[in-house]
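Enquirer: need a structure here:
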Amino acid sequence: MKLALIGFGRMGKAIEKIALNRQHNILLKSIFCPTYKDLKNVEVAIEFSHPEFAFANIKICLEENISVISGTTGWLFKMEEIKNICLRNSGTFLYASNFSIGVNLFIEISRKFAKLIKSYKKEYEVEIEEIHHVNKKDVPSGTAIKLAKFLIKEGIAKKWVLGKKKQYQLAISSKRFKNSPGIHVVKYQSVIENIIFKHTALKREGFALGAIIAAEWINYKKGIFSMKDVLEID
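Expert: As a prediction, the model looks like this:
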């Protein structure tokens, strides 16, 4: 594939290494919003930038009929507009708050468990914890919010809050440390037992590999997709 890496920070550099090892061509590496000229001949853009710039980055790629993979969090209030731009241009767009294959399977297992336990929700206190590196801009993480949303959808709680919860609320604890690629925990606690689901990222390369796999999968397809499509999760 002919790739553009938009947002060439630590994640972009990890993606570059894996992309080259898998024999892909990188035509553009940019920390700024690309121009139409910059994107010439690009087939797939992989966008890991900053919430402030994500919308403009994705928009210009879709308008140039370039497939876009985005993992930038913190801008999703504009997601519907991006979906409309994608459909209007018969484009291709895939968004994930987390591209780790393990995280996406962890999310799916957590979702299915929530369906199983919802009949007994009064017996358990539920909380989410996420830990990331100090440079992560959004709090809580996009993955933690995704976990919270399906717990709310299943009726486990009415809404999520950052910090200590009140009645019918789901508490999300967010912590930032110097060298933590990412930890997500969903805890169910009762007077008789604790049930804990946990995913720990050991290296940034896991996220980068998932992004490349998604880009390989999406190439030549049309539409709006997620990692559930890539991993064939029902």
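
Enquirer: contacts and neighbour counts: CA atoms only from here.
Expert: Will do.

Enquirer: next structured bit after the helix or strand encompassing residue 46?
Expert: Here residue 46 sits within strand 44-47, counting by DSSP states H and E. Counting by DSSP H and E, the next helix or strand C-terminal to strand 44-47 is helix 51-63.

Enquirer: I have a second one here; can you model it like the first so I can compare?
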Amino acid sequence: MNIALLGYGKMGKAIEQIALKRGHNIVIKADVGTTYNITDADVAIDFSIPSVAFSNISKCLNNGVPVISGTTGWLEDYDNAVALCNEKKGAFISASNFSLGVNIFFELNKNLAKMMSNLAQYKVRLEEIHHTQKLDAPSGTAITLANGIIKNHSSFDKWVLDSKEDNAVPIVAKRIENVPGTHTVKYESDIDFIEMKHHAHNREGFALGAVIAAEWIIGKTGVFTMNDVLNIG
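Expert: Predicted coordinates:
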């Protein structure tokens, strides 16, 4: 499989190592301003920056190249990407986190929210910690977790960052040097608390998930999620 890496930072380099170990070829390594022919690739993996993600995705879809995007902070254009994918009969996956463990964590989070929905004595709090180079806050993973709570718990209709509001899931975002990613969901009452946590030791889990998604999407048409790739949820 010939892979285009759209974004060749730390994640791009981690994906490259995993892909090579799994027998694939890296035919494009692109950063902002790089000139390339996307049709040289069988599939593209985008871990770029928010300002260019939609442009990268559009270029792939317009040229019949399936695209996996792990860039966050660009989702105001997500519906446009979906419409373009459907128009071009392409293949597209966007995920806030490609880690296999995190996607299992997403499903556990939804189920716990359903169980806690009628227990008003428990107050929820969501915390995310990432390295200081991360550009967006809260993380896309934290937003996915918050939306999972909102959709499955009767008390919430939005999330808020670093504040508290009625009917809102509070998210605390921290930036600490050399932390790949830690996410915690906590329900606390006056007598006890329930806590779920996912802690990434390094970037390899994110990279492996992205490569597995790229392998899976070849030959398919449509807009998919990691639940489709992993057959969960």
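
Enquirer: and the TM-score between these chains?
Expert: Their TM-score after superposition, calculated using TM-score structural alignment, normalised by the length of the second structure, is reported as 0.97; 232 aligned residues with a C-alpha RMSD of 1.1 Å.

Enquirer: how far out from the middle of the chain is the strand holding residue 46 of the first structure?
Expert: Chain-centre distance of strand 44-47 of the first structure: 14 Å, with C-alpha atoms, centre = their mean, to the nearest Å.

Enquirer: in it, which residues are buried?
Expert: 44, 45, 46, 47 (16 or more other C-alpha atoms under 10 Å).

Enquirer: what is the end-to-end distance of stretch 156-176 of the second structure?
Expert: 29 Å (C-alpha to C-alpha, to the nearest Å).

Enquirer: do stretch 11-29 of the first structure as well
Expert: Start-to-end, stretch 11-29 of the first structure (C-alpha to C-alpha) is 12 Å.

Enquirer: how far is it from where the chain is centred?
Expert: 19 Å.

Enquirer: please apply the same query to stretch 72-80 of the second structure.
Expert: Worked out by C-alpha atoms, centre = their mean, stretch 72-80 of the second structure lies 12 Å from the chain centre.

Enquirer: go on, stretch 83-97 of the second structure?
Expert: 14 Å.

Enquirer: center of the first structure, which residue is that?
Expert: The centroid of the first structure falls nearest to residue 97 when counting by C-alpha atoms, centre = their mean (1.2 Å).

Enquirer: tell me the secondary structure for that residue?
Expert: Following DSSP: H, G, I helix; E, B strand; the rest coil, residue 97 of the first structure is assigned to coil.

Enquirer: isn't residue 221 of the second structure right next to residue 89, touching?
Expert: Yes - counting by C-alpha atoms under 8 Å, residue 221 of the second structure touches residue 89, with 6.1 Å between them.

Enquirer: how much does the helix ranked longest in the second structure stray from the first structure?
Expert: With secondary structure taken from DSSP state H, the second structure has its longest helix at helix 100-116. Once fitted to the first structure, helix 100-116 of the second structure is off its aligned match by 0.7 Å on average (mean C-alpha distance after the TM-score superposition for the first structure).

Enquirer: right, and the helix or strand after that helix?
Expert: strand 123-130.

Enquirer: tell me the helix or strand right after that next one.
Expert: helix 140-152.

Enquirer: what is the orientation angle of that next one with helix 100-116?
Expert: 30 degrees (axes from the mean of the first three to the mean of the last three C-alpha atoms, to 10 degrees).

Enquirer: return the set of buried residues in helix 140-152 of the second structure.
Expert: 140, 141, 142, 143, 144, 145, 146, 147, 148, 149, 150, 152.

Enquirer: what do you get for stretch 23-36 of the first structure?
Expert: Per 16+ other C-alpha under 10 Å, stretch 23-36 of the first structure contains these buried residues: 26, 27, 28, 29, 30, 31, 33, 34.

Enquirer: again with stretch 131-139 of the second structure
Expert: Going by neighbour count (16+ other C-alpha under 10 Å), the buried part of stretch 131-139 of the second structure is 137, 138, 139.

Enquirer: might one say that the last one is in contact with residue 128?
Expert: Yes - the criterion here is C-alpha under 8 Å, and residue 139 of the second structure meets it with residue 128 at 7.2 Å.

Enquirer: and for these two, which residues touch both?
Expert: residue 173 (C-alpha atoms under 8 Å, 6 or more residues apart in numbering).

Enquirer: got the angle between the longest helix of the second structure and strand 123-130?
Expert: Using the same axes, to 10 degrees: helix 100-116 of the second structure against strand 123-130 is 170 degrees.

Enquirer: give the aligned range of helix 100-116 of the second structure in the first structure.
Expert: Using TM-score structural alignment, the residues of the first structure aligned to helix 100-116 of the second structure are 101-117.

Enquirer: residues in contact with the matching stretch?
Expert: With C-alpha under 8 Å, 6+ apart, stretch 101-117 of the first structure has contacts from 98, 147, 150-151, 154, 156, 186, 197-199, 206-207, 210, 227-228, 231, 233.

Enquirer: same check, this time on stretch 134-154 of the second structure
Expert: By C-alpha under 8 Å, 6+ apart, the residues outside stretch 134-154 of the second structure that reach it are 72-73, 96-97, 106, 109-111, 113-114, 116-118, 126-128, 156-159, 161, 169, 171-173, 175, 183.
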